[in-house]
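Chemist: next come a sequence and a model predicted from it.
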Amino acid sequence: MRKYILSILFFLLSLSIFAQKKNEAYQLNIQRTTQPMEIDGIMDEPGWQEAQVATDFYMVLPMDTSSAKVRTDVKMTYDDHNLYLIAICYHALPGRYMVESLRRDFAFGKNDNFLLFMDPFDDQTNGFSFGANAAGAQWDGLMYEGGKVDLSWDNKWTSVVKNYEDKWIFEMAIPFKTIRYKKGITKWGINFSRLDLKTTEKSSWAPVPRQFPTASLAYSGILNWDQPPPAAGANVSIIPYALAGVTKNYAVDTKNTFRRDVGVDAKIAVTSSLNLDLTVNPDFSQVDVDRQVTNLDRFELFFPERRQFFIENGDLFTNFGYQNLRPFFSRRIGLGTPIHFGARLSGKLDKNWRLGVMDMQTGAVDELNLPTQNFAVVALQRRIFSRSNIGAIIINKESINYEPIADITKPRYSRYNRNVGFEYNLASSNNVWTGKAMVLKSFSPGVSGEDMVYAGNLLYAGKRWNIGAQYEYVGKNFNPEVGYVPRRGYMKLNTQIKHLFFPKGTKILSHGPTLNSTNFFNTSFRATDNENYLLYSITFRDQSVLGAWVAHDYVQIFELFDPTRSGKDSLALFSRHSWNSWGTEFISKPQSLFTYAFRTRYGGYYANGTRLNITGEIGYRFQPYVSLSVSSSYDDINLPETWGRTDFWLVGPRLDVTMTNTLFFTAFLQYNEQIKNVNVNTRLQWRYKPASDLFIVYTDNYLPAPFAVKNRALVLKLTYWWNL
């Protein structure tokens, strides 16, 4: 097994040696302006008249073989405090622009938009993204893994969008204190992206192959500074909050519980590229609630992190491993327990080295017999070759004042849990080859042996072919208490092959099959699970998508599991189950004010039963102020013996009202018949200053039958971003 991992590692290394930077010929020169700049969407300042123009964009979609038909011009300049950009986005067809709303961090594919992708270290791996849709809604995020954008990041910058009959203009100012960059570097990676839904054209300044997102930093051009960007200077931000709230638990008929809390976050720039974040008594009551899903899985479900403190440079910690093989998962910290304080040092040491150190202290919870605990994580990453890197991570969870619990009826906790891991990440210069090889080991009291993880994958992403393979071994005693590894004691082999055809002169943009095979084995290499899945998908030129699939599943049961997840009987241990199923899916074109999507699934299920699933979503927008959507899922499960028929609905209507791009109201209802709960969540957010907010959040939970309140809460929270 170790030889297998090493062979993958050396093969990946050999692919990286010959890497060269792409799109180096696309260069934009930026020079300092000495005149004041006003962010008003009007290009009348002398600084704009003197700035070089980035134009003649290239089409990425529908095809990447020609220049863009929709014209976009971009200029950039700077002064002692801010980086400025103005983009003139011309119309190619008459008619109104297409947007969802004024909601911040909008869905990329449903809005006419312009985006900036910026790589201040020119390492083609990490950076920042800023932009707006045609109505002025802002977009900002941290870039990681060479082309992904985490929109949970939020910081201070300003922008304005002005609309004209033949164009819309986006102008912005990004304070140098907002971003991280290495002092003295005069070449940054840069690219600009434009999506015009009327023509269904996506374009970029530096050309990007159609199989990759325009965010791919492997294909960025170069921003040449006339002199090194100015040092941000003393960069300290203090972000205090004050909170008042009331909660009531009707299930046990308690009195109202009142909350009065204060806390503070601080951001301190140790260098222009290394940041220290501190938090004392943080509160995350304003964070969006998790979107509920129908749970028919045998293992724990994954829900993404939404708390701001854990976001910046979070990929250093949370992206170590794979989607279902994560040694560190920040949601294990402070959900159900109070966080007293925490610190995180993260960022770039230089062009090649990245460092992340985090320490969090949680409080005791007496009713759970849970003591004060400390969580410490150290991650180090070294860039090698063009875009690849090697990384190491150490995770330590320690119970403070540990006392063994003699009473077996009380919840138990460990004295400590530690994980150590190493990985190599491949990213070829043209992004066609990507992959990973990793090893992990856990340390827990009284446990030794079979506590290792070995895994590796390799993916080829061409224009017509997409071929990948992944291998995992997880020992039965591997114990990541601060991670997300829902399954242990297995070996897994996954392969995928996808091919696309590009017909000419039709309404179809591309079509082709995808074959996916996933096989699980126990550590003696005996088959326990497998799924073979064949999908045929058609993408139309209007960006609607139609697909149909067939699948075969085989499962052997090793733990108690109710296949309805509704409190009925469990399947017999070691019983074997296999079935065939089929389904369809359709996503409508994003240009319409009315959008819809549906997915169906029908076929066999456990214990020779059947399962029907119908999932749909419809939406309508009164752009740019109101967006309505309803998602629903219906399951009908028929099983023999004691289960009989089980059916349940999951329905989630949502209302987004954006009065301005600084005043938002969201109402979200979730009716989950499977867990017998109705959840109502409403949030009013007023961004009265950049990155400073007033939140009013109201939450209700009900029993659906008989309809009765379980609990409710009202929270008022005020935050203020103060730059020293």
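Modeler: That came through fine.
Chemist: CA atoms for contacts and neighbours, from now on please.
Modeler: Noted.
Chemist: which strand runs longest in the protein?
Modeler: As assigned by DSSP state E, the longest strand anywhere in the chain is strand 644-660.
Chemist: which other residues reach it?
Modeler: Residues outside strand 644-660 that contact it (CA atoms under 8 Å, 6 or more residues apart in numbering): 101-103, 293-294, 564, 624-639, 664-674.
Chemist: mind telling me what element V447 is part of?
Modeler: Secondary structure from DSSP states H and E places V447 outside every helix and strand.
Chemist: swap in I174?
Modeler: Residue-wise, I174 maps onto strand 167-175 under DSSP H and E.
Chemist: just checking, what packs against that strand?
Modeler: With contacts defined as 3 or more CA pairs under 8 Å, 6 or more residues apart in numbering; DSSP states H and E, strand 167-175 has these neighbours: strand 82-90, strand 158-163.
Chemist: and it, how far out from the chain middle?
Modeler: Offset of strand 167-175 from its chain centre (CA atoms, centre = their mean, to the nearest Å): 25 Å.
Chemist: then stretch 291-299?
Modeler: Centroid separation for stretch 291-299 versus its chain: 19 Å, with CA atoms, centre = their mean.
Chemist: what of stretch 708-724?
Modeler: Offset of stretch 708-724 from its chain centre (CA atoms, centre = their mean): 24 Å.
Chemist: any residues touching that stretch, and which ones?
Modeler: Contact with stretch 708-724 is made by 234-251, 285-286, 690-703, as judged by CA under 8 Å, 6+ apart.
Chemist: can you select the buried ones among those residues for me in ChimeraX?
Modeler: To isolate the buried members of the contacts of stretch 708-724 in ChimeraX, using 16 or more other CA atoms under 10 Å:
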select :235,236,237,238,239,240,241,242,243,245,247,248,249,250,285,286,692,693,694,695,696,697,698,699,700,701,702,703
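Chemist: what separation is there between R687 and A51?
Modeler: 32 Å (CA to CA, to the nearest Å).
Chemist: comparison target below:
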Amino acid sequence: MISFLRQHFLVFCGFLLGLECLHAETPSVRTLELKDGLTPPELDGVLSDPCWEKAETVSAFTQVFPKEGAIPSEGTVVKFAHDGRYLYVAIRCHDREPDRITARDLQRDSFEEESFPADDHVQVALDPFGRERDGFLFAVNPLGAMTDGRIEHGGSTAKEWDGIWDARAQRDAEGWTAELRIPFSTLSFDPAKDSWGVNVQRVIRRKEEMIRWTQPSQSREGDWLDDIARIEGMSGLNQGLGIELKPYTVFRHLDEVDGEGSTELRAGFDANWLITPALTATLTVNTDFAEAEVDDRQINLTRFPLFFPEKRDFFLRDAPYFSFPYGTALMMPFFSRTIGRSAEGEPVDILVGAKFTGRAGPYTIGILDVQQDSHDGIDEKNLLVARVTRELAADHTLGAIITHGDPYSNGDNTVLGLDYQWRTSTFMGDKNFDLQAWLIGSDTTDMGTGTTFGGTFGYTNQPWYLYGIFAQIDGGFYPAMGYLARQGVREYYFVATYQWQINRGGLRTFELEVLPIIITRLDGEIETADISLPGLEWGWDSGAELSVWLSLKEEQFFEPFEIQPGVVVPVGDYKFQSVQMEYEGAPSRVIAPNMGMEIGEFLNGDIIAWNVGLEYRPSPYLHLGLSYAEQAVDLPQGEFTTRLASVNLNLAFSPRLSWNTLAQYDNESDSFGVNSRIRWTVRPGTDVYLVLNQGYVVEERNRLRRVGSEAALKAGVTWRF
């Protein structure tokens, strides 16, 4: 009888505990409002200001890697405060071995994907609307170097976004500290909400240890906004008049060796008006992109165009408002790179442009209208894109996009698309799952109409990761202001990955992956197939990774293809296979090598391809990157070798003054180019750029002949009212 009662008592207690967990409160912290004599902290990275002694603390961090749910090896404390104009964040990162803190990056935004891949750092994710869909990411390392991004679709960060904010950091005997100062005029938010979503993540690089305040799951990234903590007391926020002016002046000198040089002095400006804290109107006049980084060179051995990402600040700033969850790499209904460029990629002047972006109730809105100058026989054109999404219910979104205009012809082109997205973190209890579907049509002068439709699903969890795509692109579909790799095809894409957590002998993870990609014509005939079976990947505690896979491929040519000058592959169905390998060294090391190799068949011949690279970071002031890639192809129709080499030298004198130089060579164009750029951030929002571009062609006996140069000096200042 006693045993019976004990058993049922334990069940009852378990039931009550379960109810308690179901009703557990979301973790929260109250931001300290700086009033009644409390002055804002001095932004120096030293947390000795009186206000920080009164602020509430966050210290309940949990390990994500290497062991999910474990106690962190080092303590972390975070505090928040605001004075109506700025949000202040103080972070204390305890470290019992301060001499081993890893910090080698001194530049802002010197990486594209992960925040500070080689350094210790902390990052703060903010969700001002509390919708778990979009927000902002701010990160800083122990040297005070900063990076930021716009979070879109609940957990994908566009690192290209460059907000106006500031931070400082200091190292001491207890570890390191950081202070962030984020103007509310940099953020979009709902003034009716007193609480925002927030999460904080720290990385201890030498241990490859990641800890997080909330959502410490390996199935989720630090920029995921689902079910994160709350920061309370976010009321009485002031964005001023909401007016931002940024005039700029550009002095440019072009020197054409085989022609006349030219000198140009031009001026322009951007103006922003915060109509509400969540809606922004932007005007740009005589837009100039002198400071934009050059493209990384690529060599194309396929029949289809290569993709180069957008790098111009005007288009990147509000890019998430125009993003379309298309899922496939074959098509984008809108791609801002088509604006302000000719079909050959040369710059075309933008006379004036206007943007209207932000949120109103359940709607997210992005409207862009640009007047592009005439060029190469094409008249002055007006180009329009509008994107609207609406929240239907929790986790469900319906969207629409329209583009009108053809930047590459005197004809017209209109694209209209609809999309639906369901994204949840409670699938089967606590699993991540997302589902997307889209339908897009186009109407083009002299080409008629065409459509594309498709869908994706994603089950992104541990240990299973599953993702699939289906898309159909009709032969008449043409998005003139978008990106299109192929027409008249269907795409089938699926990836399944299973990861084992090893955590023994320096080996952290082992993954097994299957990845089939099949692209057919509309009649079902295979055009391209690439099946990785199996893919094996090892990950070490140091951060190094090794991948090996067998690639089974098929390419069917329905017309002859000139793969290289004088080498024509005839019509036929080619089936071939190869073994591939990639190695990436630990990014936190002073010297981080990487390499890749492919050996096997290629079309109806053979290929030996390899690439090597080296990242050398002896100090925060110097970063040297070297890379070389070679593809040796032997076909019955001929043999050829492609070569691509680059040298990247980055010098950083402080987090606000840097000098980056990129030199690139490829034997397909037989040209050598150098881009050198100095950036000085006088204060947040005020930047001076000095850019030099040099172009050379390689002649006999490997002599270089200069074919042109360009020098540009650009200065811009931001005033906020």
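Modeler: That came in fine, so what should we check first? Predicted, not measured: the structure shown is a model, and the values here were computed from it.
Chemist: TM value for the aligned chains?
Modeler: Superposed pair, TM-score by TM-score structural alignment, normalised by the length of structure 2: 0.91. Supporting alignment: 680 aligned residues with a CA RMSD of 1.8 Å.
Chemist: just the helices and strands packed on strand 167-175 of structure 1: most buried one?
Modeler: Compared across those, strand 82-90 shows the largest average neighbour count, a mean of 22 (mean count of other CA atoms under 10 Å).
Chemist: return the list of helices and strands in contact with that strand.
Modeler: Under the contact definition 3+ CA pairs under 8 Å, 6+ apart, strand 82-90 of structure 1 sits against strand 72-78, strand 167-175.
Chemist: in structure 2, what range does the first one match?
Modeler: Same thing as strand 72-78 of structure 1. Mapped onto structure 2 using TM-score structural alignment, strand 72-78 of structure 1 covers residues 76-82.
Chemist: show me where the stretch 101-250 of structure 2 has its strands.
Modeler: Assigned by DSSP state E, counting those that start in this stretch, the stretch 101-250 of structure 2 shows strands spanning 121-127, 135-140, 146-152, 156-158, 166-172, 175-183, 196-204, 209-212, 229-232, 243-255.
Chemist: quick one: closest of those strands to Y408 of structure 2.
Modeler: Ranking the strands of the stretch 101-250 of structure 2 by their distance to Y408 of structure 2 (criterion: CA to CA) puts strand 243-255 first, at 25.1 Å.
Chemist: ok, residues contacting the closest one?
Modeler: By CA under 8 Å, 6+ apart, strand 243-255 of structure 2 touches 261-274, 288, 290, 708-721.
Chemist: what's the matching range in structure 1 for that strand?
Modeler: Going by TM-score structural alignment: strand 243-255 of structure 2 matches residues 236-248.
Chemist: cool, stretch 214-224 of structure 2 as well?
Modeler: Using TM-score structural alignment, stretch 214-224 of structure 2 lines up with residues 206-216 of structure 1.
Chemist: ok, residues contacting the matching stretch?
Modeler: Outside stretch 206-216 of structure 1, the residues that reach it (CA under 8 Å, 6+ apart) are 23, 26, 57-64, 117, 146-149, 191-193, 203-204, 219-221, 461-463.
Chemist: coming back round to it: check which element follows the longest strand of structure 1 along the chain.
Modeler: Sequence order places strand 663-672 as the next helix or strand after strand 644-660 of structure 1, per DSSP H and E.
Chemist: what range does that next one cover in structure 2?
Modeler: Aligning strand 663-672 of structure 1 against structure 2 (TM-score structural alignment) gives residues 657-666.
Chemist: now the matching stretch on structure 1. Mean distance?
Modeler: Stretch 657-666 of structure 2, aligned to structure 1 and superposed, deviates on average by 0.7 Å (mean CA distance after the TM-score superposition for structure 1).
Chemist: determine the longest helix present in structure 1.
Modeler: Longest helix in structure 1, counting residues (DSSP state H): helix 2-16.
Chemist: touching that one from outside, list them.
Modeler: 385-388, 424, 426-429, 433, 435-437, 454-456, 458.
Chemist: swap the cut-off to 10 Å and go again
Modeler: With CA atoms under 10 Å, 6 or more residues apart in numbering as the contact definition, helix 2-16 of structure 1 has outside contacts at 1, 384-388, 423-429, 433-439, 454-458, 471-472.
Chemist: how about that helix: buried residues?
Modeler: Neighbour-count burial for helix 2-16 of structure 1 flags I5, I8, L9, L12, L13, L15, S16 (criterion: 16+ other CA under 10 Å).
Chemist: okay, R490 of structure 2 and M331 of structure 2: tell me how far apart.
Modeler: For R490 of structure 2, the distance to M331 of structure 2 - CA to CA - is 12 Å.
Chemist: okay, and the common contacts of these two?
Modeler: T452, A471, I473.
Chemist: the second one: what's it in contact with?
Modeler: Think A471 of structure 2. Neighbouring residues of A471 of structure 2 by CA under 10 Å, 6+ apart: 326-328, 330-331, 437-439, 452-456, 489-493, 519.
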